[in-house]
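**Student:** I'd like to go over a predicted model; first the sequence, then the structure.
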Amino acid sequence: MEFTPALFLSDEELPSGSTVPDLLILNQPISPFEVFERLWRHSRYRICADGGANRLFDIFDGPLEHARADFLPSIIHGDLDSLRDDVRQYYSSKGVEVSQDPDQYSTDFRKAIRKIEKTDLSSPRREVLILGTLSGRVDQGLGLLHEMTREETRNPNLRLWLISETNVSWILRPGRNTISTGLSAGYFTCNVGIVPVYGPAQITTSGLEWDVQDWATQMGHQVSTSNHAMGEQVEVETDASVLFTIERRRRLPEG
């Protein structure tokens, strides 16, 4: 599979023929605004998972308040136990659908993914940009990684990108994976990691400072963290799913 994460961070339109991603906003801090604005612009269906609507509303406090009405989500969906009354009232008054799913045996993340999959059924392949974080509560961060692999395993046509405060992370599935790093364009630093958070794997890499061949990696044993991309392309061949992460530059280039 091929991955070009810089596409979603670019100031330019997506290339013709690209899959237009959906945007999932979780109930976690949104920062920085520049990254959020570009992800929003490149997405088509924008869903706030329950309290994610609070986060969207709050980033427009202060000097950005005049722009709040320009960033209306497609829907707010979840069990709604975290959605503030003032936020619900504001978005409802703007015509935003607020949809409740009271199921207590599924998370708001899972409910949001199901809702996304029910839109535009003519396109089987879906790319979802997740505005979230791996900082804060450890159990929630690990739970998010669990949900990402669960949903991609359930639906092979689904590709999930986790956009956090400093990194872009996604799952590399078994087989050969090619990553366009965007180093020369200035979107990312050279800092990358390949983390076997889903179980043992055997990997072969090229394009890293410390490449490996037929290398067994497992939590509690050896892992390829704090590695460095050396150029515009990294290849990872793996026999099991692993998490790939690359550090975003603090300031995005224009264009």
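**Tutor:** Structure received. Quantities reported herein were computed from a predicted structural model and do not represent experimental measurements. Numbers count the residues shown, from 1 in each chain.
**Student:** going forward, measure contacts between C-alpha atoms and count neighbours the same way
**Tutor:** Noted.
**Student:** Which residues does the host helix or strand of residue 113 contact?
**Tutor:** Under the assignment given by DSSP states H and E, the secondary-structure element containing residue 113 is helix 108-117. Helix 108-117 is contacted by residues 22, 24, 26, 45, 47-50, 77-79, 101, 126, 147, 151 when judged by Cα atoms under 8 Å, 6 or more residues apart in numbering.
**Student:** take a look at this one as well, against the first:
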Amino acid sequence: MSELQFSKSNFVRNVLSVIRSPLASSQLNVISEQQHMDKTCWTPVELIEPSEHKNFNYALLVLNTRIALPKTVTCSLWQNAKHRVLVDGGTNRWLSFLHDLPDEGRELKNPDVVSGDFDSVNENTLEFFREKGATIEPTPNQDETDFTKAVRLLEPILEKKQITSIIAIQEHGDRFDHIMGNINTLYKANKFLKDTRSYLISEGSLTWLLAPGKHSIHVPMHLVDNQRWCSLVPISGKTIVTTKGLKWDLENGELEFGKLVSTSNTYASQNLEVTTNNYLLWSMGVFYFD
């Protein structure tokens, strides 16, 4: 898909209306994970619709990949985040993103932190954001990715800022190893930040981890109507899964690499139910472009 094209006037109007909209102030919490009895409930519309971002309790991370989200979504996610982090080369990407905005659209908040081993960030860019007030946090440890290290840095401030979710802007690009590294960070974060949820958002997809147990996912109707794709990936190994509401449902289906993997599925209903005995990667197509 190609990135949504905006005229400058339409872009500025859209961004400012999203950021200032009084409707946004009535919304509740980012992709909320509410416990109803023994079921974990997910409402992804809260993340993909800019009008829903206002009162979300999330930290936003920009990783070192191109930023291909719709600009209105990117700007709204940035402005409404409780904490903003540029991760190593993502610092260069963010500065380029800002330069590509119309003048009126550049009035975005400054990052709180720039972190990484700084092997892929331009020194002038680092200094630019230092002068803007960002805290520069070197993370030289080579045993973990810059993404994982950036998530670890969030641990002390989660309670202070009442952050319940972490959202990372990333793209698939040409580095499959980076994709796998980002997925590994989802797993690691689930262990050392047990009460905080981590998500990967990109130009066309939204991805997160389903823990063992029962889950419900409320899918926006336009994604159902347009039969957007969704996937259940058993990246933890053999997984027994039962679903309700998908076009191709599973009944105690055994998912495992080398056997069955439920990719390119789609929806029969807005309301999905997923029961899994192991960690399961959920990914879904989200944005449309004119």
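**Tutor:** Sure, I can see it. What you are looking at is a predicted structure, and each value in this text was computed from that prediction instead of being measured.
**Student:** So which bit of the second structure is the helix holding residue 113 of the first structure matched to?
**Tutor:** Mapped onto the second structure using TM-score structural alignment, helix 108-117 of the first structure spans residues 146-155.
**Student:** Mean per-residue distance, the helix holding residue 113 of the first structure versus the second structure.
**Tutor:** After superposition onto the second structure, helix 108-117 of the first structure lies on average 1.1 Å away from the residues it aligns with, using mean Cα distance after the TM-score superposition for the first structure.
**Student:** Can you give the distance of that helix from its chain's centre?
**Tutor:** The gap between where helix 108-117 of the first structure is centred and where its chain is centred comes out at 14 Å by Cα atoms, centre = their mean, to the nearest Å.
**Student:** ok, now stretch 77-93 of the first structure?
**Tutor:** Taking Cα atoms, centre = their mean, one finds the center of stretch 77-93 of the first structure at 23 Å from the center of the full chain.
**Student:** which bit of the second structure covers it?
**Tutor:** Stretch 77-93 of the first structure lines up with residues 115-131 of the second structure when matched by TM-score structural alignment.
**Student:** Of all the residues in that stretch, which ones are buried?
**Tutor:** 115, 116, 117, 118, 121, 125, 126, 129, 130 (16 or more other Cα atoms under 10 Å).
**Student:** Contact partners for the last one?
**Tutor:** Going back to what we said before, that points to residue 130 of the second structure. If you count contacts by Cα under 8 Å, 6+ apart, then residue 130 of the second structure has residue 136 around it.
**Student:** all helices of the second structure, in order?
**Tutor:** Under the criterion DSSP state H, the second structure contains helices at 8-20, 45-48, 71-80, 90-100, 123-131, 146-158, 176-192, 221-225.
**Student:** The first one maps to which residues in the first structure?
**Tutor:** Counterpart in the first structure of helix 8-20 of the second structure, with TM-score structural alignment as the criterion, is absent.
**Student:** With the shortest one instead?
**Tutor:** The alignment of helix 45-48 of the second structure onto the first structure (TM-score structural alignment) spans residues 6-9.
**Student:** which of the residues in the match of helix 108-117 of the first structure are buried?
**Tutor:** 146, 147, 148, 149, 150, 151, 154.
**Student:** Need the winner for burial among the helices of the second structure.
**Tutor:** Using mean count of other Cα atoms under 10 Å, the stretch among the helices of the second structure with the largest mean neighbour count is helix 71-80, at a mean of 22.
**Student:** For that helix, which helices and strands make contact with it?
**Tutor:** Applying 3 or more Cα pairs under 8 Å, 6 or more residues apart in numbering; DSSP states H and E, one finds that helix 71-80 of the second structure makes contact with helix 8-20.
**Student:** Report the angle between the helix it packs on and helix 71-80.
**Tutor:** 30 degrees (axes from the mean of the first three to the mean of the last three Cα atoms, to 10 degrees).
**Student:** ok, residues contacting helix 8-20 of the second structure?
**Tutor:** By Cα under 8 Å, 6+ apart, the surrounding residues in contact with helix 8-20 of the second structure are 24, 50-51, 54, 71-72, 75-76, 79-80, 102, 104-105.
**Student:** List the residues that contact the aligned residue in the first structure for residue 85 of the second structure.
**Tutor:** In the first structure, the residue equivalent to residue 85 of the second structure is residue 47, according to TM-score structural alignment. For residue 47 of the first structure, the contact set (Cα under 8 Å, 6+ apart) comprises 22, 23, 24, 25, 73, 74, 75, 76, 77, 112, 116.
**Student:** Okay, residue 47 of the first structure and residue 76 of the first structure: tell me how far apart.
**Tutor:** Counting by Cα to Cα, to the nearest Å, the gap from residue 47 of the first structure to residue 76 of the first structure is 6 Å.
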